[in-house]
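Asker: pasted the sequence and its predicted model underneath.
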Amino acid sequence: MPEKLKFKISSALKNVIGRDLITDDFVAIFELVKNSFDAFASKVIIQFDFQEESGSKIYIIDDGKGMNYNDIIEKWLFVAFSAKKEGTEDKISRTYAGNKGVGRFSCDRLGRTLKIQSKTKNDKTIHCLDINWEDFEKNSKEEFIEVDVTYTESKAFSLPVGLPVNESGVVLEIGNLRHADSWNRDKLIGLKRSLEKLLDPMSGIETQKDIEIKCGREKNNDVSEVMKAVKKDREPITVNGFIKNTIFQVLENKTTVMKAKITDEHKLQVELIDRGVFIYKTEEDISDIFPNLIDSGFYTEISYLNRSAKQTFALRMGVPSVQYGSIFLIMNGFRVFPIGEDGNDYWGLNRRKQQQYNSYVGSREILGFVKIQGGNDRFRESSSRNQGLIQTQAAVELTECFIKCIRKFEAYVADITWKDKLDKEEIDFNRMGLDSNRIKIIQLIEKLSKSKNITVLDYNHDLISILDEKSKEFEPSLKNLKNIADNINDEKLSKQIDLAEKALIKAKKAEQEAKKAADQEKKAREKAEKIVKEIEKEKEVIEEAYEEEKKRSLFLTGSNMRDKELLECFIHQIILYASNSKESLKNILQSPTRFNNVTGENLRNLLENLLETIEKIISTSRFATTANFRLNSSMITEDFNSFMYEYLEKIAVAYNTRIKIHTNLDKNEFKLHFNPIEMGMVFENFISNSKKARASNITFTSILKSGILTITIEDDGSGLDKNITGKDRIFEKGFTRTKGSGLGLYFCKTRIESLGGELKISGDQPRHGLSFTIRISK
């Protein structure tokens, strides 16, 4: 007959399910804090007492529901049993942060002794347990259940002075610390930072959890730290105080943020916000591809940290972002360790980045979190508590869904913001509003609207709109916008596109008329020259022509430019500019309705365009008589440093006698596609403004570094008017402090931005005068 046998349990089991699994002091404290909040605590206090006479201790006090005598016997002392896991812990259905049944052995990781004081609201006495963990280590042949644990009762909680006495809850007094000397200030601050990351950063007021660290030894050091922080205008990093996870709220308006969630309708809803500016919102059905994530409460926030955002983070947190961590996993309100830690690649981001460095984001560039809810049927945390999740099917789908969100994030960050090298140091959204970047955003929205699986719920109508008709991206953008309007049935946008297309047709017609007029002028000159050649056969005409040629040579002596064909190119350009304005005026004068509408803002725009045309004609004429390069079209691709030197040393000097122009330009080549006439006008505006400010000298300096050309323009004039509030207002259209048009600096800024560059008032200003900085990337 078969005999029934039973396991015997060695006292060494304590180590197997205790210290051998929980190998980190911080993780041990995490487990104890999570148990407190699982017990409905609203506040947890962690107090460190470092006293030689009584020994070092750690107190963990909560105001939760507490344990009665029966709970201690049937639950706490029942090794590896978890009432949470069995579903018998509470009468209501809920999820728990911890449910392995081994969290109680976290205390063994921290200290050799443990005293538990516990009370429920219905109890009149305090239930106390005294445990010496070393009793379990004396003889491994002794059975676990044979090791005594002392139980007593008390009428009141025994607490250090200053700690609150709660109506109910648990007090853990961990004594005879195993690594007492290791708990220095750096480790305590490290614990505080880790506890910040433990909490759900998006918890509401109803679910907010208060954790406070107290350590008398560090109070004076905290006071000194606060004083230092005030002097350096940064956040103090103290040991004592409440734990708050606010870094994501601090960064939200300073970074590119993607927020994604799975809705009750089983759809993945994605919202993208760039430095406080809403970009788009989409959704797609995921019920077939991620069935195990339905009703999981999936939510993620991903923030891209450019240089400016990293500086903000370091100032706020006192540690570089890469040392803080990357993408954390929050399950049932608490973080799953060590996912997101520096060096941890749970999500596989760094492996992806190694494949395509410039197309994928890595863990060092982003910060964020993933939130989920659920029990052990889907998401199971490793018993060792430092290995993340066990790879169930739900865990696999979780990673795949997160990577899907990352790809959407990269479509904006890698394909748009990274392409603008100057944007890396910007804390605001301004550069993304440039037409050169707006066209990329428009193309992204167009791509999303074309997808069969994705529905565009909303987008930024200020960004996804008609570009400036002077922009080179204007015409191609209309096709992109038309596709967006058709795909999402946006009638308002369709009407705007129709008007823009009509305006484009008129503009093209006017341009064709202008070219036609210029060509006719050219043919007339060629015909006249043919006649002159025939007449030149006669002696008298030849002599007369010779005298005329001498005069013409004198006129061009200073420029070393006697090539008639080159001169014709400049004349052709002048006629083209003039003909454009002529056609615009003809269109207005020929229609009484249009003429009557030329009032107010319309009249101002017309006059501004005419003024710009006149300045172009003047600038072109200067090139025609002085410039030493070919002007075959309005746009050229040349070395910009050489162009600056040619213009400033040969043209600007000739036409500006009341100011000395100095150049200190980089010798290295910087090829750029630009309009030389407009760039000449930009330089002339700076020189003109300096003369108005009574400057005697103006210096143009350029430095080429890492593919970025930085140009500094500095004068020794009267400087910026101190009465101006908001220095950047000087770039606004119509803003002036002189008798000027208020268009000069506005024109300069728009033309520099059309090259993908930026124009700003320099951070470092001269003692006398004013300095501007232009930055252009290849």
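Answerer: Looks like it came in fine.
Asker: can we go C-alpha only for contacts and neighbour counts from here?
Answerer: Will do.
Asker: so Glu301: helix, strand or coil?
Answerer: strand (DSSP: H, G, I helix; E, B strand; the rest coil).
Asker: OK, contacts around it?
Answerer: Glu301 makes contacts with Val257, Met258, Lys259, Ala260, Gly368, Phe369, Val370, as judged by Cα atoms under 8 Å, 6 or more residues apart in numbering.
Asker: quick one: which of those is most hemmed in?
Answerer: Counting neighbours by other Cα atoms under 10 Å, the top entry in the contacts of Glu301 is Val257, with 28 neighbours.
Asker: check it against this one:
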Amino acid sequence: MSNNKNKPSFKANIRLKDIIGQGLINNSNIAIIELIKNARDAKSKDVKVIFTNAGTKSPNSQIVIQDSGSGMDLDDIVDKWLNIAYSDKRNNSKGMFAGDKGIGRFSCDRLGTKLNLYSKKSNTKVVHLHVNWEDFEVDDRDKEISSVKLDPKYISQDDFFKKTNLSAFKKGTCLIIENLREAWTESELEQLKKELERFIIDPEKEFEVSFKSNDFEDKNGDLIFDGVIENKLLAKLDEKTISVHSQIIDNGKTIRTELHHYGDKILSFEEDNPYTKLKNIKAQVHYLSQGAKTSFKVITGYKSYEYGSIMFYLNGFRVMPYGEPKDDWLQLNQRKAQGTMRFLGTRDLFGIVEAYDYERNLAPVTSREGMENNLAFNQLTDKKLSRQDSAYLPGVLNILEKYVVDGIDWDRVKPKDDHFSVEEIKNAIQKVLESHKKNKKLRNIKINYKKISQIAEQKTEEYETFVTNLMASVSDKSIYELTPSEKQDVKKYVARHDATTKKQTETNREYKKDLTVEKKRRLFAESHLTSDTQRVRNLQHLIGILNGELCDDLEDVLRAESSKSPLSREDILELIKKSFFTSSKVRTLSQIITKANFDMMSETIRHNIYEYIEQYIKDIRKNGATWGIKVKFENPSSSDLPINLSPLEVSMLVDNIFSNASKAEAENLTVKASTSNKVFCLEFISDGNKLNDKFRPEDYFNAGITTTKSGAGIGLSHVKQIVNDLDGNVSIASNNNSGVTLKIWWDK
């Protein structure tokens, strides 16, 4: 084999077409997008996508994709288009392109079995190429892809019209894909339209995509699909959300950032760009409150979490899978798990990141599934850069989080009183600036103080309107007639009402100062009350506050009854429920004074709930506070479940379950912790009376329905409320022999 003629070399088998066509381009929507990207890269200002006879699979079905770009002549067809993996775009060192791998043309194979390509430069005739993709679909070890001969040739404009029935064109490319591989029903076309809206972004109106199907008409005889693809979502959302807008400008020298509140700019600043590989980047991220999520559904027809989260666009086209409903490319949900109320997750956010990369620093991978993990992409996304600052996008998101979580969202954080303080919003903005100043010099800082004052007033008015509308919608209904939405609104109101009075505000602030502890100590360490008198005072102080709430609620009832507008039965029931819950807190706090040496007053901690309950049971058993029941805890597989929990409320949860078991004449109760492939589970198994068959098991979690002879039917409704706050699920059922099993579980 010394002679070069006899040395082996690679051969391209005829089935290579399948790999880079139907194999690599893995769905038809992506195939059409790839061909649209080719049109844009050809400097076309528009592209038309037309479906005919495509509703069912048939030889007459076709898709036409026509642009007005630079076009090709015969030499271009032979030397470039038919040259697999060759890309004139990749060999062009200047300019930005949507793709440069040289395989997008095989999208035609993904869509149909036959292709008629017509292309024309401004100074040439039309060149025609016919490809029957089925000629390549044979199994032959020795047959190479180049063995199938093609015959591109020039034709006149008249011949073009006769073959296609399409108008003559000055320049550009027309792809006619025939004998489609799949049917395009109305639902498939609707999905494609929405995908095109998500995939194509053109804020400067430099590229227009027309979308048409001749197959489907409405009741008036008009085509259902016949118009220009537009993505107006961000413009519509800006007036309905809080958002952050950031861009890298001045040829990569400067980052300009703005914070918008429902369309109004309230903060802006500039800084030097420390990211050496990032230029011409725009990011716009919106916080989706519950109201904004409703608006999102109205605008798009999708629930926000079904549509996606923060999407990435390179040179005007979306890069998959970033921003898909189950994709978390910025690790938002991982952060949120570390602090549910402090961070925002993918379901809380929607946004678009645009990169116009003239220097080819950002590189999509060949499979169209993501970006190469190079320095430029790390500077855009990675939180673990070898520098003290975070990457660009995490820094942008931090601005939005600081303002939303610390400043204005009354749905999310419990307010300190019933009015939104201008100072609170100013402080939130100051936190934004302070967190962003680390290792950076900010300049041209502008704060819209007038608008901030208006925001505080608007938020108060919004809440008052919310309360008025809520009272109007539920005043004539019993608690069992409330819709899920109304129940959620009532829950918001009750949670907010707990912190409305100025007296409670001052007391809570004073208490929080006293409550600062240097280090949280182990749960249920042995009591040292003699050396911890300050903690006892704090607990007693909070008991006084809760008793004050009870007095206020009872005064409300007495005042209403003595007035001309007495409370309805439902209002009284709600106040009784609230008072009972407050009373339960007082009882638990009183027990804590003698039972625990732990900072039970912290609102939320992250802890293994299995371990917490086990130690709580040990403690109450030691102190004889088990309601006369023999209690044991089992965790045979040593399972654990770290979650965010309120120690006080988990203690109340256990107390309520034990109290119910005692009233049901139980003598023994086993608490069993376990973990399976699908769930984390806690079971409270007692041997007392069974459930009454006249109620469904789920009804026992409604207030007023009791499992015991002496119960008021409130304890289990509190159990469900606490489990909901822990993001869990709860059920109850009778055992085979005696007693009941109350099951709490968390889906994995």
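Answerer: Received the coordinates, thanks. Model, not experiment: these values are computed from the prediction.
Asker: tell me where the stretch 551-700 of structure 1 has strands.
Answerer: Assigned by DSSP state E, counting those that start in this stretch, the strands in the stretch 551-700 of structure 1 fall at 636-639, 660-664, 671-674, 697-705.
Asker: doesn't Ser2 of structure 2 fall inside a helix?
Answerer: No: looking at Ser2 of structure 2 with three-state DSSP, it is coil, so not inside a helix.
Asker: how many other residues sit next to it?
Answerer: Ser2 of structure 2 has 6 neighbours, counted by other Cα under 10 Å.
Asker: which residues touch it?
Answerer: For Ser2 of structure 2, the contact set (Cα under 8 Å, 6+ apart) is empty.
Asker: ranges for the helices of the stretch 301-450 of structure 1?
Answerer: 307-317, 321-324, 349-355, 393-412, 435-450 (DSSP state H, counting those that start in this stretch).
Asker: just send these back as JSON lines, with mean neighbour count too.
Answerer: Formatted as JSON lines, those follow (neighbours: other Cα atoms under 10 Å):
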{"stretch": "helix 307-317", "mean neighbour count": "18"}
{"stretch": "helix 321-324", "mean neighbour count": "18"}
{"stretch": "helix 349-355", "mean neighbour count": "14"}
{"stretch": "helix 393-412", "mean neighbour count": "17"}
{"stretch": "helix 435-450", "mean neighbour count": "20"}
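Asker: closest one to Gln520 of structure 1 among those helices?
Answerer: If you check each of the helices of the stretch 301-450 of structure 1 against Gln520 of structure 1 by Cα to Cα, helix 435-450 wins as the nearest, at 35.0 Å.
Asker: what residues in structure 1 pair up with stretch 22-32 of structure 2?
Answerer: Counting by TM-score structural alignment, stretch 22-32 of structure 2 pairs with residues 19-29 of structure 1.
Asker: which positions within the matching stretch qualify as buried?
Answerer: Neighbour counts over stretch 19-29 of structure 1 (16 or more other Cα atoms under 10 Å) mark Arg19, Leu21, Ile22, Thr23, Asp24, Asp25, Phe26, Val27, Ala28, Ile29 as buried.
Asker: helix, strand or coil: sort out the first one for me.
Answerer: So the one you mean is Arg19 of structure 1. coil.
Asker: mind checking how far it is from Ser384 of structure 1?
Answerer: Distance from Arg19 of structure 1 to Ser384 of structure 1, counting by Cα to Cα, to the nearest Å: 9 Å.
Asker: which stretch among the helices of the stretch 301-450 of structure 1 comes nearest Phe298 of structure 1?
Answerer: helix 393-412 (8.3 Å).
Asker: show me where the stretch 451-600 of structure 1 has helices.
Answerer: Using DSSP H, counting those that start in this stretch, helices in the stretch 451-600 of structure 1 cover 474-488, 491-535, 539-555, 564-589, 592-597, 600-626.
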